[in-house]
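Asker: structure here, sequence nowhere to be found:
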């Protein structure tokens, strides 16, 4: 049986998450947590409903899952709100650990599409201060809080500069960051997972071979750039289209679930 608990991490209607938990033996603790971060090219068209089936499935397979909602561009997010929310939402797990018997020694993010970008970006939070100042309001206390110990990116937009050059989803990157890199180079650099390399945690860049929404180059360029680091990212190709990765019956998703389980062991 799966139990679920909704918790807010801020005052905005989009600042919440839902914790999905499998049953535990008396006195037991959950072995780590999976933070599920949905996609939708950072726009408010899509929300946490995309991540709910994944979180429920993970809990049904014995894993605690935190399905995270956040402010998106056009919904109070963008720069820096979306990024602040991802860190605050992950940090909320520190408050939930004791009441829900969570072991935060393993916290793995599973992010789809734009959520893959945010998941890998959050894994580099300890390097944010070295990426230069952002225009206007900055992400505060970026190096503190709950650390991710691994990431599974599902056709993630992992090369933000490349995504801007390709104008993916009708300029989604410029929409997220409220302007082009020529106008706001600092925030574009701070928002790009490529700029936080090398990471010291494992990243699996899973990409669907039939993906027409996020090109394979978004994963391959990131993986190639990571190879000189202490923990090189790994590219995993799977069959299916962009949404096969969040179809809990599809081979593409089952591969992701297996990778997440391995990171929690």
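Answerer: Yes, it's here. All values reported here derive from a predicted model rather than from experimental measurement. Numbers count the residues shown, from 1 in each chain.

Asker: make it CA atoms for all contacts and neighbour counts henceforth
Answerer: Will do.

Asker: check contacts around residue 192.
Answerer: Applying Cα atoms under 8 Å, 6 or more residues apart in numbering, one finds that residue 192 lies in contact with 121, 158-161.

Asker: most surrounded residue in these?
Answerer: residue 158 (30 neighbours; other Cα atoms under 10 Å).

Asker: how close does it sit to residue 145?
Answerer: Distance of residue 158 to residue 145, given as Cα to Cα, to the nearest Å: 23 Å.

Asker: again with residue 7
Answerer: Distance, residue 7 to residue 145, using Cα to Cα: 18 Å.

Asker: give the helix, strand or coil label for the closest residue to residue 20 other than its chain neighbours.
Answerer: With Cα to Cα, 6 or more residues apart in numbering as the criterion, residue 20 has its nearest non-adjacent residue at 4.4 Å, and that residue is residue 4. The assignment at residue 4 comes out as strand when based on DSSP: H, G, I helix; E, B strand; the rest coil.

Asker: residue 4 contacts residue 18, doesn't it?
Answerer: Yes - counting by Cα atoms under 8 Å, residue 4 touches residue 18, with 6.5 Å between them.

Asker: need the helices for the stretch 1-150 of the chain, in chain order.
Answerer: Across the stretch 1-150 of the chain, reading from the start of the chain, the helices by DSSP state H, counting those that start in this stretch fall at 52-60, 81-91, 93-96, 114-123.

Asker: ok, second structure coming up, stack it against the first:
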């Protein structure tokens, strides 16, 4: 099944089963009241989860998934883990963007949104007393592709095409059950995300859109996957890692969590999320 929108009703799973989206959405959803626009469109904004205290606050840049489609998921699918990081003293810059099912989405619009959201973070860090040296970027599912792409984009910062104003100081990128290989995605008949969404995201430009076809990211890449994930099984991450190792990109590792699925990756209290918290805090030297 594809990822439902965050308004789905709760329905508990049986003991020993993996989580469903209903299990997560049945929890009270945290909210933040800080929204920063980076464009004029309804989906061109980020939400800041700001810890208590004066700071400076370390930062995680967060990118939601949903098969690159706004109708499937928006940024609030990440609210639970954003709040979990906030109460740990870590600020979260949770970005929204146009999916392929919205005007201007796909290539190049979705990428331009991600770049503009990153620029907006660097333009506002002083206002909110954020510590952006370094930044950890994380993304779930399709957002994992975008997070890995953003890290690779910093290594290929040429100014053209897909111009962003600043180079983000991303030291570590975490792909949470990501779908990084768009070319492989186009060939996955029967996959819940379908083949049209990755095709629209690639736009016949794999060297600009698929991270393994771009210059290798300088950031440390951590692929966190759950072994019962039916959307992004560990084999996808292993293939991506092997493609990078074949071109001597050694700063990439695969972490597989047993007995959990796709939803656990963005659900506080799970083994998958607890391991990611450890990795984030390590990357931020906390």
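Answerer: Perfect, I can see it now. On a predicted model such as this, the values are computed, not experimentally measured, just so you know.

Asker: ok so, going back, distance to residue 36 of structure 1 for the contacts of residue 192 of structure 1 - can I get that in CSV?
Answerer: Putting the contacts of residue 192 of structure 1 into CSV (distance: Cα to Cα, whole Å) gives the following:
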residue, distance to residue 36 of structure 1
121, 14
158, 17
159, 20
160, 20
161, 24
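
Asker: out of the helices of the stretch 1-150 of structure 1, nearest to residue 69 of structure 1?
Answerer: With Cα to Cα as the criterion, residue 69 of structure 1 lies closest to helix 81-91 of these, at 8.0 Å.

Asker: now for the closest one, which elements pack on it?
Answerer: helix 114-123 (3 or more Cα pairs under 8 Å, 6 or more residues apart in numbering; DSSP states H and E).

Asker: just tell me the aligned range of the helix it packs on in structure 2.
Answerer: Mapped onto structure 2 using TM-score structural alignment, helix 114-123 of structure 1 covers residues 142-151.

Asker: how big's the offset between the matching stretch and structure 1?
Answerer: In the superposition against structure 1, stretch 142-151 of structure 2 averages 0.3 Å from its aligned positions (mean Cα distance after the TM-score superposition for structure 1).

Asker: any idea how far that stretch is from the chain center?
Answerer: 6 Å (Cα atoms, centre = their mean, to the nearest Å).

Asker: which residues touch that stretch?
Answerer: Contacts with stretch 142-151 of structure 2, where a contact means Cα under 8 Å, 6+ apart, come from 62-68, 111, 114-115, 137-139, 170, 173-181, 209-211, 217-219, 221.

Asker: about what we covered before: which one's more surrounded, residue 4 and residue 18 of structure 1?
Answerer: Between residue 4 of structure 1 and residue 18, counting by other Cα under 10 Å, residue 18 is the more crowded of the two (19 against 16).

Asker: which ones among the contacts of stretch 142-151 of structure 2 map onto strands?
Answerer: When the contacts of stretch 142-151 of structure 2 are checked against strands (DSSP state E), the matches are 62-63, 137-139, 170, 173-176, 221.

Asker: identify the farthest-apart pair in those residues.
Answerer: 170 and 176 (16.4 Å).

Asker: which of these two has more residues huddled nearby?
Answerer: Residue environment comparison for residue 170 of structure 2 versus residue 176 gives the larger neighbour count to residue 176, 33 against 23, counting by other Cα under 10 Å.

Asker: how far away is that one from residue 65 of structure 2?
Answerer: The value you get for residue 176 of structure 2 to residue 65 of structure 2, if Cα to Cα is used, is 9 Å.

Asker: name the residues contacting each of those two.
Answerer: Shared between the contact lists of residue 176 of structure 2 and residue 65 (criterion: Cα under 8 Å, 6+ apart) are residues 139-141, 144.

Asker: among those residues, which one sits closest to residue 270 of structure 2?
Answerer: Proximity of those to residue 270 of structure 2 was ranked by Cα to Cα; the top entry is residue 140 with 15.1 Å.

Asker: the closest one: how many residues sit nearby?
Answerer: Using other Cα under 10 Å as the criterion, residue 140 of structure 2 is surrounded by 29 other residues.

Asker: likewise residue 155 of structure 2?
Answerer: Residue 155 of structure 2: 18 surrounding residues under other Cα under 10 Å.

Asker: test my guess that it contacts residue 216.
Answerer: Yes - Residue 155 of structure 2 is in contact with residue 216 according to Cα under 8 Å; the separation is 7.0 Å.

Asker: map residue 94 of structure 2 onto structure 1.
Answerer: Per TM-score structural alignment, the equivalent position to residue 94 of structure 2 in structure 1 is residue 67.

Asker: go on, residue 61 of structure 2?
Answerer: Pairing criterion TM-score structural alignment: the partner of residue 61 of structure 2 within structure 1 is identified as residue 35.

Asker: dump the residue contacts of its match.
Answerer: For residue 35 of structure 1, the contacting residues are 65-68, 90, 107-111, taking Cα under 8 Å, 6+ apart as the criterion.

Asker: just give me the closest of those residues to residue 12 of structure 1.
Answerer: Residue 12 of structure 1 lies nearest to residue 68 out of the contacts of residue 35 of structure 1, by Cα to Cα, at 13.5 Å.

Asker: residue 92 of structure 1 against residue 9, yeah?
Answerer: Yes - with contact defined as Cα under 8 Å, residue 92 of structure 1 counts as touching residue 9 (6.2 Å).

Asker: circling back to that earlier point, mind listing the shared neighbours of residue 4 and residue 18 of structure 1?
Answerer: Residues touching both residue 4 of structure 1 and residue 18 (Cα under 8 Å, 6+ apart): there are none.

Asker: find the residue at the geometric middle of structure 1.
Answerer: Geometric centre of structure 1, nearest residue: residue 119, 2.3 Å, by Cα atoms, centre = their mean.

Asker: all strands for the stretch 101-250 of structure 1, in order.
Answerer: The residue ranges that make up the strands of the stretch 101-250 of structure 1, judged by DSSP state E, counting those that start in this stretch, are 107-112, 150-154, 203-208, 234-238.

Asker: so for residue 261 of structure 1, which of those sits nearest?
Answerer: Among the strands of the stretch 101-250 of structure 1, the nearest to residue 261 of structure 1 by Cα to Cα is strand 107-112 (9.2 Å).
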